[in-house]
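Student: Pasting the sequence and the predicted coordinates here, then a few questions.
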Amino acid sequence: MFVTGASGFIGAHFVERALAEGHDVAGLYRSDGPKHQVSIEQLRNRGASLRRGDILKPETFADALSGADCVCHFAAAFRESGADEAYFERMNVEGTANVARAAVAAGVKRFVHCGTAGIYGQRVAGTIDERTPIRPWNSYERSKLAADERVREIASGAGMEYVILRPTAVYGPRDERLLKLFRSAAKGRFPLFGRGDGRRHLIYVTDLADAFLRACTAASAANQELIVAGPKAVPLREMLQTIAQVANRPAFGPSLPLKPMLALAAVVEDTCKVLKIQPPIYRRRMDFYLNDAAFDSSRAQSVLGWQPKVDLAEGFSATLQAVRREKGAPTLAQASVLLSLLTLFTD
């Protein structure tokens, strides 16, 4: 199989899983900077054939698809700071189309694309499934929806099978975004603005890797579009309490009123816009406290013969242990890194 984004957070976990199951894996990575180098070397040592390339430049990877029976496409722009609509369109839509066309040219049987469950909306009553109306929230989600459409169009036109998996928010060890969190870890407290009733539905990265591997081979998955989510959605307050428990913290932080912070965020954002500076707090960041969504992945479970196994307590514990291994003996400040995981879902 051929994997794009092979050195990224999800991609690297997937490659590890595929290699462990005996698959031959060729992969593409864009950057070989220090934050990627360890995973690249580790994957090569385990038997993966990796090359550096760019999904916007098919000539850098097209020949590597020769002989592949399946392509798993993870490479994408993910809410990069300051990126505009055109950037996401180029990376996530044009880049995906390039990979899909290269797969067709190489005679690949199946194309498995990593979409996002975010296209269904951030605040949705009830439980979201594949029949729920689509309401993309931002540039990233609009581009991922457009990428889904290109995959469907290119694959269907060429007779290539496709599978689109739409994961909820993904977490687990080695998430590159954790690096940003160390800078704020010394704060040691996570404030909860409002009651924290909004539901959060996460999926642990190894559960997601398992779903993607099954999507490569399950005959019944051909031409399906499936939501993949963790065992259950929980209210924000319960999530924070779970993180505090696994971090051996007496509490996750103070509970504060939400409305004043919403007003402050609006004032700060508007003022910084006039001054042409980056706002330290803004409306979309505060959306984190307003979001409320739960997902039904029963269709994926049935089609793929798949089941999410890792609950939040186990997943957060494993993530914290990985943080501690990477940074040495834990301190109280380091324990708060896991609490800061919640900022991953504010951008």
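Tutor: That came in fine, so what should we check first?

Student: use CA for all of it now, contacts and neighbours both
Tutor: Will do.

Student: residue boundaries of the helices in the stretch 151-300 of the chain?
Tutor: 178-182, 205-217, 236-246, 259-275, 283-286, 298-304 (DSSP state H, counting those that start in this stretch).

Student: and here's the other structure:
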Amino acid sequence: MEPLTIPPKYQSLRGCRILVTGAAGFIGGALLHRLAGYGLDVTGTTWHAPEAEALRAEGLKAEVLDLASDAPFEPHVADIDIVFNIAAMFQETEFDEAMYQKVNADGALKLCQAAAAAGVTRFVQCSTVGVHGHVQEIPCKETSPFNPMDGYHRTKLAGELAILDFARGLPEDGMVVTVDRPAMVYGPTDTRMLKLFKRVLDGKFVMIGDGKTLAHLGFIDDQVDSFLDCAVAPRDQVHCEVFNIASDDPIMLDDLVQMIAEYGGVSVPKWKIPVAPLWAAGWLCEALWAPFGSRPPLSRRRIGFFTHNRAFDLTKARQKLGYVSKWDHRAGVARTIDWYRAEGLI
């Protein structure tokens, strides 16, 4: 990989020792590779040893950190200047909500506390705009009502609230703590949205609902930028602050699907499926698959993609972080499809 030129905005990261948790995941992996590409001193952590070994095989620094562990976290943050906590339990169907709580809330807080005790200067917590659920205020602001709709979102909200409460008690010159809430992140190396892209490009996609639901995506490069913005912005702009992050403007699902289809050179069926019967089917699948600890073929969370509005006001991120979205949805969709095709996924 050719070295990346570090932008002037992020020059202050030079000389810092950086830790990225969740480095085997889509977002954490992208952040780790960006920082390493800049030639910075960065270590990634993974949940499982083989994942760390795979990163080391790429020439990256990696170690194992289990946020559910009862072992102390201080050894992982000793001599670290900046921590990006991206690690989270997400769509792990074999675990109940108590385990999600242990990782996404209790483990995240424990790591933040260990970082403060070790003298870390910046702690950036990755949360999710999902804490707002099906947004009632459009566009949704950071101060809009919370409406978490599943165990993942509930425990991510519990984690960010606990971390912010802890941070408010830190000394005035203590560790700077910031919460970054990504929207639906997509782009090269992501496969979570592959099913949507593939069905559209195969000509098999059928819209659930009226297609007027708002989506607000975040291209991976923009999301990584936002984390770095959190790490370099002045203390008085970001300490104990929360930022919703996305790319471009909200887009109706009908328009998003049409955009994918146009780039792929296919047409989209005009007929649509009513929501109510599928919602009932999703509930039934969840109930039937739950005893086996496996992911059901249909879930209410998946159906919620077609029914829950997601539209976010990025004003605060622009003003306090200096965050600028560089990717509009059309460019992001094209880049994603190109990557899927290059990897033989579509």
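Tutor: Good, I have the coordinates. From a predicted model like this one, the values you see are computed outputs, not experimental measurements.

Student: ok, back up a step: so which of the helices of the stretch 151-300 of structure 1 gets nearest Asn138 of structure 1?
Tutor: The closest of the helices of the stretch 151-300 of structure 1 to Asn138 of structure 1 is helix 283-286. By C-alpha to C-alpha, the value is 9.9 Å.

Student: What segments of structure 1 are strands?
Tutor: All strands of structure 1, identified by DSSP state E, fall at 2-4, 26-29, 49-52, 70-73, 110-114, 161-167, 169-171, 192-193, 199-200, 202-204, 224-228, 234-235, 255-256.

Student: can you tell me the mean distance of the third one from structure 2 after alignment?
Tutor: Read it as strand 49-52 of structure 1. The superposed strand 49-52 of structure 1 is, by mean C-alpha distance after the TM-score superposition for structure 1, a mean 1.5 Å from where its aligned residues fall in structure 2.

Student: that older thread, possible to save the strands of structure 1 as TSV with distance to Arg177 of structure 1 and mean neighbour count?
Tutor: Formatted as TSV, the strands of structure 1 follow (distance: least, C-alpha to C-alpha, whole Å; neighbours: other C-alpha atoms under 10 Å):
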stretch	distance to Arg177 of structure 1	mean neighbour count
strand 2-4	19	27
strand 26-29	17	25
strand 49-52	21	18
strand 70-73	20	26
strand 110-114	18	26
strand 161-167	17	25
strand 169-171	10	21
strand 192-193	21	19
strand 199-200	19	23
strand 202-204	15	25
strand 224-228	21	23
strand 234-235	22	18
strand 255-256	25	14
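
Student: for the helices of the stretch 151-300 of structure 1, which one sits closest to Thr132 of structure 1?
Tutor: helix 298-304 (13.2 Å).

Student: residues contacting the most centrally placed residue in structure 1?
Tutor: Central residue of structure 1 (C-alpha atoms, centre = their mean): Val170, 4.6 Å from the mean position. Applying C-alpha atoms under 8 Å, 6 or more residues apart in numbering, we find Val170 of structure 1 in contact with 202-205, 208.

Student: one more time with 10 Å
Tutor: 9-10, 201-208, 229-230, 344-345 (C-alpha atoms under 10 Å, 6 or more residues apart in numbering).

Student: same check, this time on Val163 of structure 1
Tutor: For Val163 of structure 1, counting by C-alpha under 10 Å, 6+ apart, the contacting residues are 72, 110-115, 148, 151-152, 155, 212, 215-216, 221-226.

Student: Aligned to it, what sits in structure 2?
Tutor: Aligned by TM-score structural alignment, Val163 of structure 1 pairs with Thr178 of structure 2.

Student: Okay, its match and Asn85 of structure 2: tell me how far apart.
Tutor: 11 Å (C-alpha to C-alpha, to the nearest Å).

Student: so what sits against both of those two?
Tutor: Contact criterion C-alpha under 10 Å, 6+ apart; residues shared by Thr178 of structure 2 and Asn85: 123-126.

Student: can I get the helices of the stretch 151-300 of structure 1 in a markdown table with mean neighbour count and distance to Gly194 of structure 1?
Tutor: Formatted as a markdown table, the helices of the stretch 151-300 of structure 1 follow (neighbours: other C-alpha atoms under 10 Å; distance: least, C-alpha to C-alpha, whole Å):
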| stretch | mean neighbour count | distance to Gly194 of structure 1 |
| --- | --- | --- |
| helix 178-182 | 17 | 23 |
| helix 205-217 | 22 | 29 |
| helix 236-246 | 21 | 10 |
| helix 259-275 | 14 | 8 |
| helix 283-286 | 17 | 11 |
| helix 298-304 | 18 | 31 |
